[in-house]
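>>> Just to be clear, the model below is a prediction. Sequence and coordinates:
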Amino acid sequence: MRTATSLALCAALAGPPLLAGCGTGAAGGPEASAACASASPVADPAGRTWDNVTLLSRTCGASGPPVTEFEVTNTEKEALTFTLTFTLMNGFGEAMDTTTRTVESVRPGQTVRHALDTEDGPAAARGSRARIIKVRTVPADEAAAASGACPPSGIRVTADRGDAAMGLRVVGLHLLNCGPAAYAVDGYPGLQLLDEDREPVSGVRILHGTDTISSGIGGDATPRPVTLRPGESAYANLAWRNTTGAGEAVNAPYVRVTAKAGAAPVTVTPELDLGTTGRLGVGPWTKDDTTAR
């Protein structure tokens, strides 16, 4: 993890799941912040620091319950998109839910603060205690986005949550043509595996086809040219085993994906736990028949 990220927690006022980068200040404006007591640090139960992440708690109103916000600071030299995963716990310390928030395009040197909320609204969030369990940051111009304006490339590249069974892992990469013109691919997506610091991972062979990892998982077809009309999509499966034997286990949270030669890269976070196998299988781009017209 990079020491570039500063993150603080404090959860109450309404905040959407997808948050655009904005200037320093709590969600709800200065008036909302003025009604709250000064934040006090809360130590992480497991002693984690999350690269200078600080947990904060404050009380709003004369007898209000503790509330939580989150704050991100970008101290790198390029704009970043932050994806934060939280666990919400009840008063007994029991985990009740997991929620994710994305803060887009935080500029270098910028600090952004937002309220953490739940699907049930601010009242439910006030009754919970939040803990950060994962922080992921990618360059803003490479961030995967499943919604919003179509990227200048005219395509969206995303990764699904995947399936896991008996040490076998399968994650799908999805390519959507959201532009106005046809988009053609032929063969396999280009992949670069990155560690938690977004540095290249070495010692892992990327195999064309998934049949050497396991049979029957939809990634061993012969590559064929695929032309996607606007609104159509294609997929390519990633497959690996997380078997751990002799040597050091390899984890690659980030994968930099290039849909085809010359395409703009997109960084996704499939959280590859490759164990000590040293192999990752990738299937060819295949048209998704559910979007074909």
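Yes, it's here. Numbering: from 1, shown residues only.

>>> switch to C-alpha atoms for all contacts and neighbour counts from now on
Will do.

>>> Tell me the helix or strand right after the helix or strand that contains Phe86.
Per DSSP states H and E, Phe86 falls inside strand 80-89. Moving toward the C-terminus from strand 80-89, the next helix or strand (DSSP H and E) is strand 95-106.

>>> Quick check: next helix or strand after that following strand?
Immediately after strand 95-106, counting by DSSP H and E, sits strand 111-115.

>>> elements contacting that following strand?
strand 69-74 (3 or more CA pairs under 8 Å, 6 or more residues apart in numbering; DSSP states H and E).

>>> Alongside the first one, take a look at this:
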Amino acid sequence: VTGVQTCASDRNAYVWSLKDGVWKPTLVLVRINRAATCVKWSPLENKFALGSGARLISVCYFEKENDWWLSKHIKKPMCSTVLSLDWHPNNILLAAGSADLHCRVFSAYIKDIEEKPGPTPWGSKMPFGEVMLELKDCGGWVHGVSFSPSGDQLAWVAHNSSISVVDAAQGKEVTQLTTDHLPLLSVLFVSPTEIVAAGHNCCPYQFTYKGPGALEFVKKLDIPKQTSKGSMSAMQHFRNLDKKATEEDSNELNTLHQNSIMQLCIVSGEKGKVEKFSSVSLDGAMGIWTFKH
């Protein structure tokens, strides 16, 4: 079953299917009493995860017998709102970042719809809801999480302006890099070693991870806009002083986005070699970026 899934502050989630040129919604029984904050399809698109302010994750799947979407809850040990989710390539493990300053990896194995999973570097026993990894005090709210293409590394960004990677293939060793930017809100692996992150600075940044202790900032991906300063009339000069308490005619940023970037998504290419990715911002704009490997 494939379609578009949405969630909102009204505590509901819908799966939208295209029939005869019209998008038709199907209500999902998510059973939450607080706002839904994030939602993510699994790689095989046979289930999706939904985070909420109810301090739980609903893992939703389609039951063919009754023709409806059901959900199972992962509750413990989360103590606050779930802010971000990402699926492991094996369709079983689920990473979650939350406002309790923790980053966790859970098993979201549903025996009704999928075969028993094999062992991974994160662990071998995977009953539903099993905590495979729990990283405490990540430096602030964990705004974004992203598995690497192999699934052996997990990157996250937190509210203390840091980006971190935990490497399951290297004994779950954590490498953290504190940036001098404003806090990052979204993170995305675009190749096995390259990571793109963006947030309150309104532009995407590229980082590279070569192994434990080797997480580095590469470059800013935005190209500054050239602003042409024309001659300002005396009337405009005093009008700006009166309205804005400044002589400047414009307070535009020299970046493509004029407000915080909330989410990065893959547009084309596989996670192992992303060709294009998108960014959506609070300025109401969406940008599509070509990533050069």
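Structure received. Note that the structure is predicted; figures quoted are calculated from it, not measured.

>>> What does the TM-score come to for these two?
The TM-score (TM-score structural alignment, normalised by the length of structure 1) is 0.31; 159 aligned residues with a CA RMSD of 6.6 Å.

>>> The strand holding Phe86 of structure 1 vs strand 95-106, what angle?
Put simply, strand 80-89 of structure 1 runs at 170 degrees to strand 95-106, going by axes from the mean of the first three to the mean of the last three CA atoms, to 10 degrees.

>>> which residues sit against strand 80-89 of structure 1?
The contact list for strand 80-89 of structure 1, computed with CA atoms under 8 Å, 6 or more residues apart in numbering, reads 72, 74, 95-108, 128-140, 143.

>>> what about 6 Å?
Residues outside strand 80-89 of structure 1 that contact it (CA atoms under 6 Å, 6 or more residues apart in numbering): 95-106, 128-140.

>>> Also stretch 13-26 of structure 2?
Under CA under 6 Å, 6+ apart, the answer for stretch 13-26 of structure 2 is 3-7, 27-28.

>>> from the residues you listed, which would you call buried?
Among these, those buried by neighbour count (16 or more other CA atoms under 10 Å) are 5-7, 28.

>>> Next, the distance between the ends of stretch 155-172 of structure 1.
16 Å (CA to CA, to the nearest Å).

>>> again, but for stretch 95-114 of structure 1
End to end - CA to CA - stretch 95-114 of structure 1 spans 22 Å.

>>> Quick one: the strands in the stretch 151-293 of structure 2, in order.
153-158, 162-167, 173-178, 184-189, 194-199, 205-209, 215-220, 261-270, 273-281, 286-290 (DSSP state E, counting those that start in this stretch).

>>> helices and strands around the fifth one, which ones?
This means strand 194-199 of structure 2. strand 184-189, strand 205-209 (3 or more CA pairs under 6 Å, 6 or more residues apart in numbering; DSSP states H and E).

>>> Please list only the buried members of the contacts of strand 80-89 of structure 1.
Using 16+ other CA under 10 Å, the buried members of the contacts of strand 80-89 of structure 1 are 99-106, 128-132, 135-140.

>>> I'd like the buried ones among the contacts of stretch 13-26 of structure 2 as JSON lines, with distance to Leu83 of structure 2 and secondary structure appended.
JSON lines is the format used below for those (distance: CA to CA, whole Å; DSSP: H, G, I helix; E, B strand; the rest coil):
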{"residue": "Gln5", "distance to Leu83 of structure 2": "17", "secondary structure": "strand"}
{"residue": "Thr6", "distance to Leu83 of structure 2": "15", "secondary structure": "strand"}
{"residue": "Cys7", "distance to Leu83 of structure 2": "13", "secondary structure": "strand"}
{"residue": "Val28", "distance to Leu83 of structure 2": "20", "secondary structure": "strand"}
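
>>> Thanks again, I'm all set now.
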